[in-house]
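> Predicted model and sequence follow; I will ask about them next.
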Amino acid sequence: MRKILVVGAGKSTSYLIDYFLEKAVPENLHLTIGDINPDAMPSEIKDHEACTVIHLDIFEDEERKKVIQESDIVVSMLPARMHMQVAEDCIAFGKHLVTASYVSEEIKTLDDQAKEKGLVFMNEIGLDPGIDHMSAMQVIDRIRDKGGKMILFESFTGGLVAPESDNNLWNYKFTWNPRNVVVAGQGGAAKFIQEGTYKYIPYNKLFRRTEFFEIEGYGRFEGYANRDSLNYREAYGLQDVLTLYRGTMRRVGFSRAWDIFVQLGMTDDSYTIENSEGMSYRDFVNLFLPYSPTDSVELKLRHYLKIAQDDIKWLKLQELNLFDSQKTIPLINATPAHILQFILEDSWSLDEEDKDMIVMYHKFGYELDGKQYQIDANTVVKGESRTHTAMAKTVGLPVAIAALAILNKKITTPGVQIPIQKEVYGPILEELKNYGVVFKEYDVTYKGYNPESVYDK
């Protein structure tokens, strides 16, 4: 019996757990799920003969070390900041490790030890990062195999609401960690390369500088720049590329309205509001507006930000009940960002019957035999329910597929890594097709050229 330990059983683990349990008999697997709140697990998982659900506090050293030592491979679905204790135990006990999180500087320090022990420490194997790396490298490698030279790469990903559940003016609901949405883009200027020139967008301008694109069958979307598009220049081998831009995707109009919160200061997470508990939504908005003995909060805000009464942005603010004097905030000494998150969750949480949607879009520009070409690729994945979301599918399935591939010695290159090698991305992308994660590719006219396809579909 081969033992898989999953540490942390949050929103993104529904498909991951299902995958392991489906494979339990044919692959001779036993799954142990360790979570701080095991009672929240559905009974069909807790009662499954191939599964054991245990209480696990990763800060309890003895308990953590024991379950890791008893496993053959560890999948950590904990928040990124908590991976290190698990990773150090995996080194100590000679266990492979898989996470969906970005490679931290701490985890990087374990690379030599992982290689010495022949251990695969696979990171960034979820959605973004994860499927974005694998789908991009598959096309980039194919272009290079044909003798092409990459000159442009753009990539956007969005966790959105499916069209049939899209029933608010923002065309958005939370499908992932709401806090990450509220503080997105903070911590420095967004940086990327465009036509050979470094470009920088400060946070206070980020949501006014958007790109637009069409996804066949799903309409128009916009994208704003991620904080650092240059992180993967070396990993992807794109040191000489003229344009490198990675971003987050939303429906058109979202960013322009979100910019209101940025300009007011509501996304600030650097200080606390002492009297936040019991404050009304209306009073919270008023904190950020000039004093007036006569004007209402609504009028002050419209004048302050020059928003017309019939502007869709104004209607979007009203839809969030921001000017309600009866709705109150229960948070003690909260930051503006925490309060804004609470207000948004009131309106943007998925209802029981709601479905989410993942959209990913890549643009590849390259030169071949003196001519320039473009390939566009995209995938759209819809969720099935509030628990089996598209986000959980696209984060959890690649993690699970990679873990089983490592157990089966199909992925063997040791060390701390991300999924950019053919050994990794080839079989994982192929298996993801069975679950509806399929990329469509299009030849696109690039700078006046309309060539025959130079890659194999």
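Sure, I can see it.

> drop to CA atoms for contacts and neighbour counts, all remaining ones
Will do.

> So residue 303 versus residue 317, what's the distance?
14 Å (C-alpha to C-alpha, to the nearest Å).

> who's in contact with residue 144?
If you count contacts by C-alpha atoms under 8 Å, 6 or more residues apart in numbering, residue 144 has them with residue 150.

> helix/strand/coil for it?
Under the three-state scheme (DSSP: H, G, I helix; E, B strand; the rest coil), the conformation of residue 144 reads as helix.

> swap in residue 212?
strand.

> Contacts only, for it.
Residue 212 sits next to 220-223, 252 when contact means C-alpha under 8 Å, 6+ apart.

> gap between it and residue 225?
Between residue 212 and residue 225 the computed distance is 12 Å (C-alpha to C-alpha).

> Strands - which of the contacts of residue 212 land there?
Judged by DSSP state E, the subset of the contacts of residue 212 located in strands is 220-223.

> Give me the buried subset of those.
Among those, those classed as buried by neighbour count (16 or more other C-alpha atoms under 10 Å) are 221-223.

> now, which of those residues sits nearest residue 113?
Distance to residue 113, by C-alpha to C-alpha, is smallest for residue 223 among these, at 39.6 Å.

> and the residue nearest to the closest one when sequence neighbours are not counted, what helix or strand is that in?
Closest residue in space to residue 223, ignoring its immediate chain neighbours: residue 249 at 4.3 Å, by C-alpha to C-alpha, 6 or more residues apart in numbering. Secondary structure assigned from DSSP states H and E places residue 249 in strand 243-251.

> I'd like to know how many residues surround the closest residue to residue 357 other than its chain neighbours.
Nearest residue to residue 357 in three dimensions, chain neighbours excluded: residue 382, at 4.4 Å (C-alpha to C-alpha, 6+ apart). For residue 382, the neighbour count with other C-alpha atoms under 10 Å is 22.

> Second structure for comparison follows:
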Amino acid sequence: MTASATFLRRAPISVRTSRARSYSTPGGGKLTIGIRREDPTRIWERRCPLTPDTVHDLVHKQNVDVLIQNCERRVWPVEEFIKAGAQVHPTLSPANITLGIKETPLNEVLTDAVSGIPRTHFMFSHTTKGQAYNMELLNKFLSNGALSPTLVDYELLIGPDGKRTVGFGWFAGVAGALESLSALAHALLELGVSSPFLYAPRPHTHPSLPSILHTLRTVVGAQISSQGTPKSLGPIVIGVTGTGKVATGALDLLKELPICMVNADQLDALVSDPATDLHKIYVVHVLPEDYFVRKDGSAYSRSDYYSHPQEYISTFHSRIAPYLTLLLHGAGWAPTYPRLMTNEQLALAMEKAIQVGNGKLGRFVCVGDISCDVEGGLEFLSRHSTLSSPFYTTKPPSHPSHLPEITMMSVDILPTALPLEASEHFSNVLYPYLTTYLNALRGTRGEGEAERWEALQRATVATEGELNEKWKWLEEGPLGVWRDGMLKTGTFNVLNDGASKAKPSTPSISAKKESATIPKKKKVLVLGSGMVAGPAIDEICSWKDVELVVASNILPEASRLTRKHPNASAKLIDVSDRASLGDLIGEADVVISLLPVAFHPKIGELCLEKKKHLVTASYISDAMRGLHEKAESSDLIFLNEIGLDPGIDHCSAIKMLSELKAQNKQVVSFTSFCGGLPAPDCAEGIPLGYKFSWSPRGVLLASLNSARFKLMNSIEEIEGKNILVENFPDLPVSDVLRLEGIANRDSLPYADAYSLGALEDIRTLVRGTIRYSGFSALMHQFKCIGLVETSPDSQILPTSWSDFVRLAMEKKLNHPIPFNDPHSFQSALNHLIPNAKETSEEFISNLDWFGISPFSSPSSSRGIALPIQPTAPIDILTTLLTHKLSFDASKNERDLVILSHEIVSCPSTSPHVTTHAPSPTQDEEIHTSSLVVYGDNESSAMAKCVGLPVAFATRCVLDGVIKVRGVHGPGVERGIWERVLSSLEEKGLGMNESVARKKGLSGGGIVESALHRAHALRRGALSF
């Protein structure tokens, strides 16, 4: 960059999330929308962003003036718009909002404000990928300071499902498939073969889509069904790439033909079999997992691919392309991602196509690139084509001379070949966004429009003379290159460019020195001040470049945690107060939520609104997962599952598994158990053998979950009602403690999450929770009598703690139990609890310990508040257990965390091949990794193991270590789990690893074998 251009680079600005002002035209006049004609050089462009019906609604229902430029090429004549209430205007100069389809010609971009309102242009701008040819257009929106026009790009409008909402993708797929079938027909003619596709209708030759589909079905499809395709070609195979609307449109169009869907693995047999039926067209929808593989040979993983695209290569040229007759390419591409096919790979594909054809013509002769990325996913796509000349033949530079040319269809305005239906669809989906934008300008935006307004903000490329945050990279990238080029050639007039009129003031020497020596502190917001917050707060406050705010609904608790830190403060917050909570989030760089998991999606939505990163220790709920696409498109990381379980367990497991993979070891068994317990000396004589170092309600809810796992090659499922009775007694993860294990939810997805390989190749896969022996039996009895019920129908209102159990049992039985009647109470127990006769005396003794048997002394639970309105039993029990099973600091009671992994591996037969089970002569290795942490006077073991990983992960976010975006756990990027584990080790919380080797097979790992024995015995003994 030249020195004279320096002042063109703008200083960083804060993210603009919404306009801070509303407007009205002088004298209360109307807002005005202008519909422009498309670029006259695009002779086939007949689409229109609004239909006459939509214009009628805008004029007569929205009180908007609509102007339209005259155009005789448009799908509707201008007279239709005049009837709807529009006025013809040659330049649209009075318009506040200008609507078009493709890029506005440079000389028609209206840059001056009208009636005090900066103009807004809606279009497909083709600028946000850094398209060099449109940087001059982008500069138009940055050239008049705060009065510069706003650019909203349709391509960036994303719905709640993370998919584009305003566009022509489906129509592009339909039109592209039609044009490609026509191109294929010509390509085959060049080979001397006539095909039924000669009669495929070109879309612009029909007045409507139904007419096109009828012709395709009754003419082309009927001929294929009755006469078949030419024998000299072999089976016609059409491949479709992509998973979006383009691919859907192409596939929907092909359904009008007699097709047979096949998968990628069937292609070789299909093409080589002389008996393949030629009265069908074979269609393969090719997905990324069919052709992308990691460079190390491992299989495709979607999350890993988007995190590390540079680690992947495409095998499309060898596995898919040679078997196709026609490729319909509808997958997107970006420069940091691997191409579907390079120039070199095209040559290899065509070499193999000749071999695959075995004398037959027509293997990989035609490509319809509907995505139209020049030199993009298909490097050999050298240019766009037009509807006047929709296809061309090409030979890339690296193409050997003996190989034939390939026919390319690459029309870049395909939807305009279906102008009527495409415009109607576009107008319908655009209209709600347009009314939301109008209301925002008027200052009357309603609550129901918040989601659309947020989408409009994300779709805004530039406003008030500045690029929005996500597109700032263009300043120093393609836009900067363009400006430099203009300066060097003398064609860029700096003095007349509004971006340069106001030269920024030069800071004083003292100001420069101050900014250099006192960098701005980063701000972290912690929501929640509960049991695990302390270590996280202490660690974060040890970083001198950070200011911390702890916001809690219990201010004294937050103040206690922050008062010893000069860079921390406490604030009272009610999470139901969305506005106040949003203000706090808006002031932070990173938000940590230590609130219950149910609050996280709400926090996530506010973080999206305020453009802030989020860290939590909780499992990713479905609601949180639903924010993934929005977070990804907003360039935000929402990092979850970074506490203990989930958290340290993920990090340590992934570390071990990565090391085994690097050693070419095949994992045949993976078991992982984790639990927070009282230290043994604090658990003696306590029913359940348990005290709470985290959410009591969370522990109770866990007893309701079902579980699924694989054990000794058998997939097992346990219903929630039996999760505690089908436990694993005598869990061998400690040499000194008697422990039991409880299966934890669904273990099977961890085959993919941990990249263990195909589930069928894993003998055992179990994740579970650790408890002291006896916990499951008593907790199951609590469940049986209704103390863990959550439904509104189960709500009760006990007047005393001795009434609690009786009322819960009555709800469960649906009939009354007489008060103070031991015989009736025992009869109810016998009915509700299996084997109650043998255990009732001990069970009632346990109820007495908690002060909740019908015969307990009222004083035994004195001081513990009862609900004042009907409440679910689980919440009443939570209150009780919080008091009865809390740690007593005055007695120096402490907790214990145990985490234990056991991984059984054997040598892999090949870097790329796994076998269903090791051979009997193979050696097995048992790898163990364990963590044992005791609490101390400073903090509990659970608080350390949850809070510290959260803090270390937050540091990763602040330092920019994490590159991936969206909703993820720590396994998504090596930099996260490596840094968290190394930081934990520095704090004395490192994992203890060991390995034992066994000659031949001998029943599996130690834990694996114990689980198998226990499960087999339990299943055999169950009678209820």
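Cool, got the structure. Computed from a predicted model, the values in this text were never measured in an experiment.

> Residue 303 and residue 317 of structure 1: who's more crowded?
Under the neighbour definition other C-alpha under 10 Å, residue 303 of structure 1 and residue 317 were set side by side, and residue 317 has more, 18 against 13.

> in the helix or strand containing the more buried one, what counts as buried?
Secondary structure from DSSP H and E places residue 317 of structure 1 in helix 312-319. Using 16+ other C-alpha under 10 Å as the burial criterion, the residues of helix 312-319 of structure 1 that qualify are 313-314, 316-317.

> Same check on stretch 418-437 of structure 1?
Taking 16+ other C-alpha under 10 Å as the neighbour-count basis, stretch 418-437 of structure 1 is seen to contain the buried residues 418-421, 424-426, 428-429, 431-432, 437.

> in the stretch 1-150 of structure 1, which spans are strands?
When assigned using DSSP state E, counting those that start in this stretch, the strands of the stretch 1-150 of structure 1 occupy the ranges 2-7, 29-35, 51-55, 73-76, 96-99, 120-122, 149-161.

> Indicate which one of these is closest to residue 143 of structure 1.
For the strands of the stretch 1-150 of structure 1, the distance to residue 143 of structure 1 is smallest for strand 149-161, at 7.3 Å, taking C-alpha to C-alpha.

> Now that closest one on structure 2. Mean distance?
Strand 149-161 of structure 1, aligned to structure 2 and superposed, deviates on average by 1.2 Å (mean C-alpha distance after the TM-score superposition for structure 1).

> just to revisit the earlier point, may I ask which two of the contacts of residue 212 of structure 1 are separated the most?
Among those, 220 and 223 lie farthest apart (C-alpha to C-alpha), at 10.4 Å.

> Could you tell me where the helix or strand hosting residue 485 of structure 2 falls in structure 1?
Mapping residue 485 of structure 2 onto the secondary structure by DSSP H and E places it in helix 478-489. Counting by TM-score structural alignment, helix 478-489 of structure 2 falls onto no part of structure 1.

> Return the set of buried residues in the following helix or strand past that helix.
Of the helices and strands lying after helix 478-489 of structure 2 in sequence (DSSP H and E), the nearest is helix 509-517. Buried residues in helix 509-517 of structure 2, counted by 16+ other C-alpha under 10 Å: none are found.

> swap in stretch 879-898 of structure 2?
By neighbour count, and taking 16+ other C-alpha under 10 Å as the criterion, the buried residues in stretch 879-898 of structure 2 are 879-887, 893-898.

> What is the nearest of the residues you listed to residue 343 of structure 2?
Distance to residue 343 of structure 2 across the buried residues of stretch 879-898 of structure 2 (C-alpha to C-alpha) is lowest for residue 898, with 54.7 Å.

> what's the closest non-adjacent residue to the counterpart of residue 990 of structure 2 in structure 1?
Aligned by TM-score structural alignment, residue 990 of structure 2 pairs with residue 438 of structure 1. Using C-alpha to C-alpha, 6+ apart and skipping residues adjacent in sequence, the residue nearest residue 438 of structure 1 is residue 379, 5.9 Å away.

> right, and the one you found touches residue 357 too?
No - Residue 379 of structure 1 is not in contact with residue 357 according to C-alpha atoms under 8 Å; the separation is 10.3 Å.

> residue in structure 1 matching residue 666 of structure 2?
Under the alignment defined by TM-score structural alignment, residue 666 of structure 2 is paired with residue 149 of structure 1.

> Give the aligned range of the lengthiest helix in structure 2 in structure 1.
Assignment by DSSP state H gives helix 419-442 as the longest helix of structure 2. Helix 419-442 of structure 2 corresponds to no residues in structure 1, going by TM-score structural alignment.

> Ok, stretch 120-140 of structure 2 next?
Under TM-score structural alignment, there is no match for stretch 120-140 of structure 2 anywhere in structure 1.

> What lines up with residue 106 of structure 1 in structure 2?
With TM-score structural alignment as the criterion, the equivalent of residue 106 of structure 1 in structure 2 is residue 623.

> let me redo that: residue 208 of structure 1
Counting by TM-score structural alignment, which is the criterion used here, residue 208 of structure 1 corresponds to residue 725 in structure 2.

> State the distance from its match to residue 1015 of structure 2.
Distance of residue 725 of structure 2 to residue 1015 of structure 2, computed by C-alpha to C-alpha: 11 Å.
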